[in-house]
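Novice: any chance you can model this:
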Amino acid sequence: MRTSIATVSLSGSLTEKLTAASRAGFDGVEIFENDLLASPLAPEEIRIRCADLGLRIELYQPMRDIEAVPAAEFARNLRRARHKFELMRRLGADTVLVCSSVCPSAVDDDALAAAQLSEVADLAQDFGIRVAYEALAWGRHVSTYDHAWRIVETAGHPALGTCLDSFHILSRGGDPEGIEDIPGEKIFFLQLADAPQLAMDVLQWSRHYRCFPGQGGFDVAGLVRHVLRTGYDGPLSLEVFNDVFRQAEAGPTAVDAHRSLLLLQEAVGVADLPAPVVPTGIAFAELLTPDAEPVAAVLDALGFARTALPQALDSARAGRYPHHGKPVDLWQQGEARILVNTAGAARRDGTQLAAIGLESPDPAAAARRAEALLAPVLPRRRGPHDAPLDAVAAPDGTELFFCATGHPELPGWRADFDSLGTGRPQTGVTSVDHLALTQPWHHFDEAALFHRSVLGLDARESVDVADPYGLLRSRAVGNTDGSVRIALSVGAAPTDDTVHAQHIALATDDVVAAAGRFRAAGGRLLRIPANYYDDLAARFELPEEELAAYRDLGILYDRDAGGAFRHCYTETVGRVFFELVQRDPGHRGYGAPNASVRLAAQHAQRPAR
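Specialist: Below you'll find the predicted structure:
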């Protein structure tokens, strides 16, 4: 099906919006009136620009407060409509959106509304234009799609049809099944938007919190299925009012938008994409750092051993370049593997979590799925002995490598490293429990959709956590057995990108012992205020000696129906810190009730700038 996006969904000038839509792969656009009015280009120039970009102008919108008004006011509306239709002829647009009236002078008279809309359609037909009548969820007298359709049906004009908008229908709890009673040829346009489930005024909800399909809580796919059963053959078009999107760069937003429509088409059975290949584990986490020594000191205290050595380098260089001549060290304990990479790291950014290796049953198929969903495929310069790894970039820039460790027919990423053995004795870390990635402030919804759709991970509901300087949103994604867990988080403002660090959570069977060994080896744990433990004693009946150990080591505690969750944190190196986690098998959380205390403690221990 054709895809389209309303220019109001993107940031920038009209020219920038059109360019972004074209580059993202859209077939057409809805020209929003305010974008045209603010453009220095004449309508004819916009028409040519769209043609050069391969974009069809699917809709011009909106015309407001047209119908069910007194005669004198309607005469003025017809004059206004004539001017707009002339402009549309110059623009090359053949469909106009007319919203149900919110005008105080509008009357509750369906017959009058039908008669006046029929006159507007008569005038539009003279210009070769169709009128798509849409029910606004906050319309004065017409606020539901079935009511709007009854008026269109009463008018019975060939140039008058209806526009269906998923937000206006689903935000009011409307039943979309009735859409199938509308003839497909009378559905002139279909606008799509998702939204989080919020209890608020519907107008404010619409104007600020819409999002792309799959990013909210509406069953947009179910609505589209009903529309397609009518025989509708027009475009799937996105109309999304969102404060974040209108401040973010237009190019990535347009890509995210088009990805959402590809997924929607897959969901309703009109697009055939490569099937998801769900990752089965964390092969490695890669830290990029300008200085390996502080990271190495933390890893050493955590009980990790550096376990790699190059084949072809002399002993003088071996300590620096264990990754076949590249400045990458492999540290391991149990099944937890950390790569420390000093190649090209920017000193001002400090240490950061730059890449994740995901175990995959079919790396090539996983990469094909990612590429089909517009994920940037990363070029990788390989030496003659390097393992071939498919990699794509997540919305936040994190590199995702698809690995096949231990596969009998596929080369594994460990082939790039030569083992030094286990080194020092194991000290309690068994694997990576989860990874926490801080998202750029305008990529949170995109990141959740990306990890669900591209990687096939399940997403949990968003959680809001109080931070001393704002609000932190977090959403976890993972596979069904918990071998892959990723917590995505974002602060409330762009400046929060540097405040909320990334972290690697390491699983252990005994967090008290692991934390004690870490501290005894010279590691520094995050200090937790004593007030937290006073409250912990009030909330849970814990043995005094257990509570004392938690207080001494800065261990936090949570419990749900599945069991307990005990965890503590190292101090931060650059933008990264480590978490030691003891998770009962049935516990599905990530310590969210303790997050505000952790964030406050980290703020308190940040060095002054």
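
Novice: drop to CA atoms for contacts and neighbour counts, all remaining ones
Specialist: Noted.

Novice: which element is Leu400 on?
Specialist: Assigned by DSSP states H and E, Leu400 belongs to strand 399-403.

Novice: now whichever helix or strand comes after that strand: buried residues?
Specialist: Reading on from strand 399-403 to the C-terminus, the next helix or strand found by DSSP H and E is strand 429-438. Judged by neighbour count using 16 or more other Cα atoms under 10 Å, the buried positions of strand 429-438 are Val429, Thr430, Ser431, Val432, Asp433, His434, Leu435, Ala436, Leu437, Thr438.

Novice: what does stretch 112-132 give?
Specialist: 112-125, 129-132.

Novice: so Gly128 belongs to a strand, correct?
Specialist: No: assessed by DSSP: H, G, I helix; E, B strand; the rest coil, Gly128 does not belong to a strand; its assignment is coil.

Novice: which residues touch the closest residue to it other than its chain neighbours?
Specialist: Using Cα to Cα, 6 or more residues apart in numbering and skipping residues adjacent in sequence, the residue nearest Gly128 is Asp94, 6.5 Å away. By Cα atoms under 8 Å, 6 or more residues apart in numbering, the contact set of Asp94 is Glu58, Leu59, Met88, Gly128, Ile129, Arg130.

Novice: how about this one, so we can line them up?
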Amino acid sequence: MVTSIASVCLSGGLTDKIHACAAAGFDGIEIMDSDLTVAHESPEEIRALCERLGLRIDMLQPFRDAEGVDEDLFADTLRRAREKFRTAQRLGTDLILVCSNAATATVDDDAVTARQLGELADLAAEHGIRLAYEALAWGRFVNDYRHAWRLVQLADRPNLGTCLDSFHILSRGHDPAAIEEIDGEKIFFLQLADAPDLNMDVLSWSRHHRLFPGEGSFDLVTFLTHVLRAGYTGPLSLEVFNDTFRQTDTGRTAAHARRSLTWLADRVATTDSHDDRRIPEAQCPHAVDFVEISGADLSTADHMLEQLGFTFRGSHHRKPVRLWTLGTARLVLDEQDKHETPHLSGIGLSVDDSDRASARAEALGAPPAFRRTHTGDHELRAVASPDGTQVYWNDQPAETWTEEFTGGDDGDSSGAVVDHINLSYPWQDFDEAVLFSTSVLGLDAQASSEVPGPRGLVRSQVMRSPDGVVRVPLNLAPPTAPTPPRHVAISCQDVIGVAERARARGLQFLAVPANYYDDLAARFALDTAFVDRLRRLDLLYDRDDDGEFIHFYTPTLGDVFLELVERRGHYDGYGAPNAPVRLAAQRPAS
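Specialist: Here you go, the predicted model:
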């Protein structure tokens, strides 16, 4: 697989972008003319830098408003083009992107348009330049890739081909199957972008909301399969216009982008038997093995877990680490981090093959995480997620590592399990977290939702294993709001009983306003005594056609808290109507 990326995908100056793309492992780069225009380096210096870093300049882009114009305007088009061709020569690339006319087109005549494209190609040939003609989704007369291909055929020049852009094709709902009817040698370039399903004008959608493959709603696997079956052998290039990516760290975004191409190529290889693009298959987790909370002093967490009815299973025989369990829900308290307030630092996942899971993560560019082990300790393979949270894979029974903890009691058989792990991200990290969850962890993205918080809407994207046993909701904080704390939800069979016993032991839960219970009584026909019991214990309630959900939240310790839940019937949600209550209650006092 040969990869490329448009410079417009990244923040910073052109030389910063070039260095980041090379470091991320891209083979080539598309130079956006606006990036070159504001660069202090000459085209020759940009070319030399790319050569030194082993990065090809695949294309200079874009050349706009070229065809479908009157003859006077077309004469000026040729003048503009001649200067761009000279710039491309100085950069050392032989390919220029020509976008269909979206501004100055006045002649809706294929014969005229094809003739003008042909003349433009003839001029390009004098400079050794090829032209890739692309149908913009908002092009005035040409906005369909099939139309663009017909015009290329009519012009009939050896140095004129087409450029296929997944956004321009899929955003308009065009069927990509006809791509296979295009001569693969005449597909001069391929640009890939994903996007969320939004109801807005296509130009704004394109300029601000494109995403890297695997983060949106486009079926890029089918799209790319059609392109490869047509015989295309050029680079898989990313062209993603996104306000977030153009403000975030250049190197991190480039690595994020490169991971998305690896994921996409692997998905296509899986469906189309291209074994040369395969990486180790995803290891779908079938259980949460443990959750790790780290901090300099976790004695308050010890006390809270005891109040909740967790069993102390002992201290690690070599490290300042303790294990608490409730049923098969295992919480590891790690005090090796001497400079941090309590925070969720690690997630252990049970998989069939930890070596393959680790190898896949490495192929996708996720760095391995160091974990100090001693002779006799069970070694868990680990990887660092984009935000630093460590993910561990275990393909052995939990007893292989829990036996390292001594001095505690035997576990219970309550049937409690980790129900879900709720992770929160600032606006600039959210899309990368979604891609990491799908590509590295093998989780599926569910439909996103939004809940109101005291500082704006919070977007929630649930990632889950195919069987629904492992659930990881990802929450996107509003741009101006602090990132909400993360939490671990434990499912038990009698949450009211757990709450009563914890309250008797002195644990105060997150306080719920009395107005909530008045609203609850109005929404559901609940027994008054039952509502009073919920009120007394600060329990929250939800119900749908499939079942009921009762839950409560502990106080927040640093950046983490716990949630105890009970699912009745076949309730499969997360108590979303109650999320605003929690967010408001957890808001720091001003």
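
Novice: what's the TM-score here?
Specialist: Laid over one another, the chains give 0.96 as their TM-score (TM-score structural alignment, normalised by the length of structure 2), with 584 aligned residues with a Cα RMSD of 1.7 Å.

Novice: if we can go back for a sec, what separates the residue nearest to Gly128 of structure 1 from Glu134 of structure 1, distance-wise?
Specialist: Between Asp94 of structure 1 and Glu134 of structure 1 the distance is 16 Å, computed by Cα to Cα, to the nearest Å.

Novice: ok, so of the buried residues of strand 429-438 of structure 1, who is nearest Gly523 of structure 1?
Specialist: Val429 (14.8 Å; Cα to Cα).

Novice: does that closest one touch Val512 like I think?
Specialist: No: using Cα atoms under 8 Å, Val429 of structure 1 makes no contact with Val512, being 11.9 Å away.

Novice: the stretch 151-300 of structure 1: strands as residue ranges?
Specialist: Secondary structure of the stretch 151-300 of structure 1, counting by DSSP state E, counting those that start in this stretch: strands at 160-165, 187-192, 236-238, 281-288.

Novice: out of those, the one nearest Ala415 of structure 1 is which?
Specialist: strand 281-288 (13.0 Å).

Novice: what span of structure 2 lines up against the closest one?
Specialist: Mapped onto structure 2 using TM-score structural alignment, strand 281-288 of structure 1 spans residues 287-294.

Novice: return the distance of the residue nearest to Arg207 of structure 2 when sequence neighbours are not counted relative to Val291 of structure 2.
Specialist: Take Arg207 of structure 2 and drop its neighbours on the chain: the residue closest to it by Cα to Cα, 6+ apart is Phe241, 5.2 Å away. Per Cα to Cα, Phe241 of structure 2 is found 36 Å from Val291 of structure 2.

Novice: once you drop chain neighbours, what's closest to the equivalent of Glu446 of structure 1 over in structure 2?
Specialist: Counting by TM-score structural alignment, Glu446 of structure 1 corresponds to Glu432 in structure 2. The shortest distance from Glu432 of structure 2 to any non-neighbouring residue, by Cα to Cα, 6+ apart, is to His256 (6.4 Å).

Novice: thinking again about what came up before, restricted to helices, list the buried residues of stretch 112-132 of structure 1.
Specialist: Counting by DSSP state H, the buried residues of stretch 112-132 of structure 1 place 112-125 in helices.

Novice: looking at structure 1, which helix is longest?
Specialist: helix 71-91.

Novice: Pro388 of structure 1 -> structure 2?
Specialist: Match for Pro388 of structure 1 (TM-score structural alignment): Glu379.

Novice: wasn't that match part of a helix?
Specialist: No: counting by three-state DSSP, Glu379 of structure 2 is not found in a helix; it is coil.

Novice: burial count for it?
Specialist: 16 (other Cα atoms under 10 Å).

Novice: Thr373 is in contact with that one, correct?
Specialist: Yes: here Glu379 of structure 2 reaches Thr373: they are 6.8 Å apart, a contact under Cα under 8 Å.
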